[in-house]
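S.K.: Have a look at this fold, sequence not included:
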């Protein structure tokens, strides 16, 4: 009997060694094929398999050995679960999924930064989190079944217990579901600039978590914002705007009032043909009134670019062209004036 057991375990060890050699060769070949292709999933799968395969084979063989010992000596394994092999396989599957997801997201973010993919980062991140929730929930049910517990009974008890737990963790639940709402509605995403005026928050979104959202402000300080805050606040996303507004007021001295309308006509002609000014949106120069020392000409137009740097460049070129028109007409802008009032007349003859 002992000889048969020794032969059986020797065969198991031999199969283990041969399997390890086969898996190593298979993973190397798979990685070479994955590196030669642009796809993300095959490369992520090969990387995860290369990391997990050796330890997985060893642990599965160990669990088979333990199951065999339990069948031979059941009196020593009364405390053990129903199947070491099933539990080991399920746990390894969970680790493999985590490795695969981490590799896939890392490769996707790298491609996104290089501009090699057009898929939105936030949508991919949302999808990965939702898939993870479903996968680990199903995996937990299978693990409970492997330990000999009825999943239906636990789900019933869990439903009753969840009502009591909900009151104790209502703030956590509010932030958690706030995160889900952000993922589903996508009012902003990673990389977007956001402004919450009520809380004086302004910065770039770095990460959207299940409980907190990380925002980096203009001074590069990290702000950790609870997700429930976004449900009760008005969030402005300047980075998602399609245009930027140019709105300037020019002051012309009263002595040039006679050429004001010809100035306005030339500026309007400039706006119609100026590069990067959207002709389909409001663009005009108009006389808007008089001040004590000058006349006001307002200029309004929308740029076709949302980038702040490009906007500043367009604005300065437009203003330079406008000043050239004013000089060409022989006019000039008003100079700053200072009005001084005295309570009583001053005698300068003293």
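M.R.: Yes, it's here. Keep in mind that what you see is a predicted model, and the values were worked out from it rather than measured.
S.K.: When you work out contacts or count neighbours from here on, use the C-alpha atoms and nothing else.
M.R.: OK.
S.K.: Using the three-state scheme, assign residue 248.
M.R.: strand (DSSP: H, G, I helix; E, B strand; the rest coil).
S.K.: Tell me which helix or strand the closest residue to it other than its chain neighbours sits in.
M.R.: Nearest residue to residue 248, sequence neighbours excluded (C-alpha to C-alpha, 6 or more residues apart in numbering): residue 299, at 5.2 Å. Per DSSP states H and E: residue 299 is located in strand 294-303.
S.K.: Relative to the whole chain's centre, how far out is that strand?
M.R.: 38 Å (C-alpha atoms, centre = their mean, to the nearest Å).
S.K.: Ok, stretch 39-49 next?
M.R.: 23 Å.
S.K.: which parts of it are buried?
M.R.: For stretch 39-49, burial by neighbour count (16 or more other C-alpha atoms under 10 Å) applies to 40-49.
S.K.: Could you measure from residue 51 over to residue 188?
M.R.: 35 Å (C-alpha to C-alpha, to the nearest Å).
S.K.: higher neighbour count, these two?
M.R.: Comparing residue 51 with residue 188 by other C-alpha atoms under 10 Å, the one with more neighbours is residue 188, at 19 against 13.
S.K.: neighbours around the closest residue in space to that one that isn't next to it in sequence, how many?
M.R.: In this structure, residue 188 finds its nearest non-sequential neighbour in residue 237, 6.8 Å apart by C-alpha to C-alpha, 6+ apart. Close neighbours of residue 237, defined as other C-alpha under 10 Å, add up to 18.
S.K.: Please compare the first structure with the one that follows:
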């Protein structure tokens, strides 16, 4: 005896569909619960492995699979109920089920792509994580492709002609292109960033053409978000990067120390011993990259100093550590200069007075009181000089 015939004898033909709907819903509930338990167990086992794909697959399938079971079960129950009812609601069950399957399948694929993105950039899953910018770009393209394809298939399920939609897109694309040329320029600018990769998320960039400097936080299809050094977000349209020069200091191999140091002209004879000592100090410094250019040379006769310059590179590219190394180098240069008995120069002026001119203190030699005005002192000195000149003239006349 089959289940329908047994139920028919138990409940009667008229009420048989109610029992069938109840059984279908019950089976759907049990199946959803079983899937939840089984997937939960498989996810825990997958977390103990280093395979990134099983984690992505199981985590992505956990929610969509349960919804898929409920979709199939409820649509089946609706079909059973539709056999005894002429309501228009039950006439669209098949269409709703097809659309639901497409949505759930698309949801699963998008979740799988998102989870795979995270795993590909996670060092716990792979010894050599992929570049974050590349992974995000590929992930966005795949998600867009899945969503657009799902949308076209859903339109086809509702009876719309996909070829007509595509034809409209081809004809209207020109008008849309003119109306949204800035949007398209930013889109293709973002695409060029992903392809050329002049910078990546986390890089420090700056532009000599524009007032742009900071750390890249996100590269979108329209905007790139940069965090400036005063912690403010800067949103730059991607089209901007197609026509400006861009510098990426994050990809430098070394940092440069370039300093000019001057000693006094009085210490000119000690320059020949200072320069080799500074060069030897730099060559033996543990943080200086001796494989790069290292120059210490007497450079110029400056207005108030004899200048020599230091040109070398540190091993580190870290900005904070670089300044600690530079400070250590400059302090050691000062120690070398002082050890040679020399001094660093600073702006001074020297006045040379001819031998026949003598300076004197008006207050001490003129007999003026300390509080007497400078003008009175000058007048008194002038009168004394006039008396001496007159005496000399009288003596010459008497002779």
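M.R.: Ah, there it is. Predicted, not measured: the structure shown is a model, and the values here were computed from it.
S.K.: Can you give me the TM-score here?
M.R.: Superposed pair, TM-score by TM-score structural alignment, normalised by the length of structure 1: 0.87. Supporting alignment: 344 aligned residues with a C-alpha RMSD of 3.0 Å.
S.K.: on that earlier part again, now do the same for the residue nearest to residue 248 of structure 1: its match in structure 2.
M.R.: Aligned by TM-score structural alignment, residue 299 of structure 1 pairs with residue 310 of structure 2.
S.K.: Its match touches residue 297, doesn't it?
M.R.: Yes - using C-alpha atoms under 8 Å, residue 310 of structure 2 is in contact with residue 297, at 7.2 Å.
S.K.: Those two - which one has more neighbours?
M.R.: Shown here are residue 310 of structure 2 and residue 297; by other C-alpha under 10 Å, residue 310 has more neighbours (23 against 18).
S.K.: Pull the contacting residues for the more buried one.
M.R.: 257-260, 294-297 (C-alpha atoms under 8 Å, 6 or more residues apart in numbering).
S.K.: Same question for residue 208 of structure 2.
M.R.: Counting by C-alpha under 8 Å, 6+ apart, residue 208 of structure 2 has contacts 245-247.
S.K.: For stretch 15-29 of structure 1, give me the average deviation versus structure 2.
M.R.: Taken against structure 2, stretch 15-29 of structure 1 registers an average deviation of 1.5 Å after superposition, with mean C-alpha distance after the TM-score superposition for structure 1.
S.K.: Next, the buried residues of that stretch.
M.R.: 16, 19-20, 23-24, 27.
S.K.: in the helix or strand following the strand holding residue 299 of structure 1, what's buried?
M.R.: Sequence order places helix 308-328 as the next helix or strand after strand 294-303 of structure 1, per DSSP H and E. The neighbour-count check on helix 308-328 of structure 1 (16+ other C-alpha under 10 Å) flags 311, 314-315, 318, 322-323, 325-326 as buried.
S.K.: And those residues, which is closest to residue 11 of structure 1?
M.R.: For these, the residue nearest residue 11 of structure 1 by C-alpha to C-alpha is residue 311; the value is 73.4 Å.
S.K.: Looking at the buried residues of stretch 15-29 of structure 1, which is nearest residue 58 of structure 1?
M.R.: Nearest to residue 58 of structure 1 among those, with distances taken as C-alpha to C-alpha, is residue 16, at 7.4 Å.
S.K.: and that closest one, what does it touch?
M.R.: 57-58, 61.
S.K.: Let's see which of the residues you listed end up in helices.
M.R.: 57-58, 61 (DSSP state H).
S.K.: Now do the strands in structure 2.
M.R.: Using DSSP state E, the strands of structure 2 run over residues 204-207, 212-219, 223-227, 233-237, 255-263, 295-301, 306-314.
S.K.: Could I get those strands in a markdown table, plus columns for distance to residue 288 of structure 2?
M.R.: Converted to a markdown table, the strands of structure 2 look like this (distance: least, C-alpha to C-alpha, whole Å):
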| stretch | distance to residue 288 of structure 2 |
| --- | --- |
| strand 204-207 | 23 |
| strand 212-219 | 27 |
| strand 223-227 | 31 |
| strand 233-237 | 35 |
| strand 255-263 | 10 |
| strand 295-301 | 12 |
| strand 306-314 | 4 |
